[in-house]
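> Task: produce atomic coordinates for the following.
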Amino acid sequence: MPEPHTTDWSVRLRLVEVGDLTQAHAVLDTGVNLIEVDAEAHRSAQDPADPAIGDELAVGRALAALGQQLIHRGSTAAEAVESARRRDTP
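Have a look, this model is predicted:
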């Protein structure tokens, strides 16, 4: 049985709330690359003035954007490998 490949990645989140706007900045550190995304949430006049709600929405959006970037990067890398394999196969 092959040895498992284990890697630790870390995500840092910074939240800033100004008035009705909550901004989230997420940084994924893979040990090799840093991937950064920004997202925000706007509180409407009828929403409760609870900062936790804006935090959750902004962070959720940032993490979703981060996930989309990872899927795109992985798909692009896999396609490049497959394309190179096809070129090199007679």
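> Every contact and neighbour count from this point should use C-alpha atoms.
Noted.
> name the element the spatially most central residue of the chain belongs to?
Residue closest to the mean C-alpha point of the chain, counted by Cα atoms, centre = their mean, is residue 66 at 1.4 Å. Residue 66 is part of helix 51-88 when elements are defined by DSSP states H and E.
> circling back: the residue nearest to the centre of the chain contacts residue 29, correct?
No - when contacts are counted by Cα atoms under 8 Å, residue 66 is not listed as touching residue 29 (11.5 Å).
> which residues are common contacts for these two?
Listed as contacting both residue 66 and residue 29 by Cα atoms under 8 Å, 6 or more residues apart in numbering are residue 35.
> List the contacts of residue 10.
28-30.
> From residue 55, how far out is the residue nearest to the centre of the chain?
Taking Cα to Cα, to the nearest Å as the measure, residue 66 falls 16 Å from residue 55.
> likewise residue 30?
Using Cα to Cα, residue 30 is found at 24 Å from residue 55.
> Give me the neighbour count for residue 7.
If you count neighbours by other Cα atoms under 10 Å, residue 7 ends up with 7.
> element containing it, please.
Counting by DSSP H and E, no helix or strand carries residue 7.
> structure for this one too, so we can compare:
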Amino acid sequence: MTRNLEWRVGVELREEAGRTKAEAHLDTGTATFTGHGSARCNPADTDVPVIGDELAASRAMKDLAGKLMREANREMEAVGAGTVPARTGPGYGWPEAVS
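Here you go, the predicted model:
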């Protein structure tokens, strides 16, 4: 079976009252997911807006990834497949890539 899919993730950023807030949106065609993230500059640090953007966006995408993984786990359980235990090691991917 060959399948080709394309999922697009969009990230919206906004600054409000010294905080950068981000929302990451994923539409799979059958479901939608939204992740949230935020960042703020420490008053003692130099204000570099791009760093706040990167932190907020990465946190939103991490939240989105967690929601997608939880949905995959629910779907695996629904068809009788086991899921990965919550704490088995470094997570997904190559161990050397996450150290």
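> what TM-score comes out when they're superposed?
Scored against TM-score structural alignment, normalised by the length of structure 1, the superposed chains reach a TM-score of 0.82; 81 aligned residues with a Cα RMSD of 1.3 Å.
> more neighbours, residue 30 and residue 55 of structure 1?
Higher neighbour count among residue 30 of structure 1 and residue 55: residue 55, with 21 against 13, using other Cα under 10 Å.
> counterpart of that one in structure 2?
Under the alignment (TM-score structural alignment), residue 55 of structure 1 pairs with residue 53 in structure 2.
> Quick one: residues contacting that match.
Residue 53 of structure 2 sits next to 13, 20-22, 39 when contact means Cα under 8 Å, 6+ apart.
> Those residues in strands, which ones?
Residues of the contacts of residue 53 of structure 2 located in strands (DSSP state E): 13, 20-22, 39.
> and residue 61 of structure 1, what is it in contact with?
The contact partners of residue 61 of structure 1, by Cα under 8 Å, 6+ apart, come to 39-40.
> hmm, 10 Å instead?
The contact partners of residue 61 of structure 1, by Cα atoms under 10 Å, 6 or more residues apart in numbering, come to 24, 26, 37-41, 55, 67.
> Restrict those residues to the buried ones and give me that as a ChimeraX selection.
In ChimeraX, this line selects whichever of those come out buried by 16 or more other Cα atoms under 10 Å:
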select :24,26,37,38,39,40,41,55
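> before we move on, back to that, please convert the contacts of residue 10 of structure 1 to CSV, extending it with distance to residue 45 of structure 1.
As requested, the contacts of residue 10 of structure 1 are arranged in CSV below (distance: Cα to Cα, whole Å):
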residue, distance to residue 45 of structure 1
28, 33
29, 37
30, 39
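> want to throw those residues into CSV with secondary structure and distance to residue 9 of structure 1?
Formatted as CSV, the contacts of residue 10 of structure 1 follow (DSSP: H, G, I helix; E, B strand; the rest coil; distance: Cα to Cα, whole Å):
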residue, secondary structure, distance to residue 9 of structure 1
28, strand, 7
29, strand, 6
30, coil, 5
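> tell me which of those residues is nearest to residue 87 of structure 1?
Residue 87 of structure 1 lies nearest to residue 30 out of the contacts of residue 10 of structure 1, by Cα to Cα, at 30.2 Å.
> Thanks a lot, see you next time.
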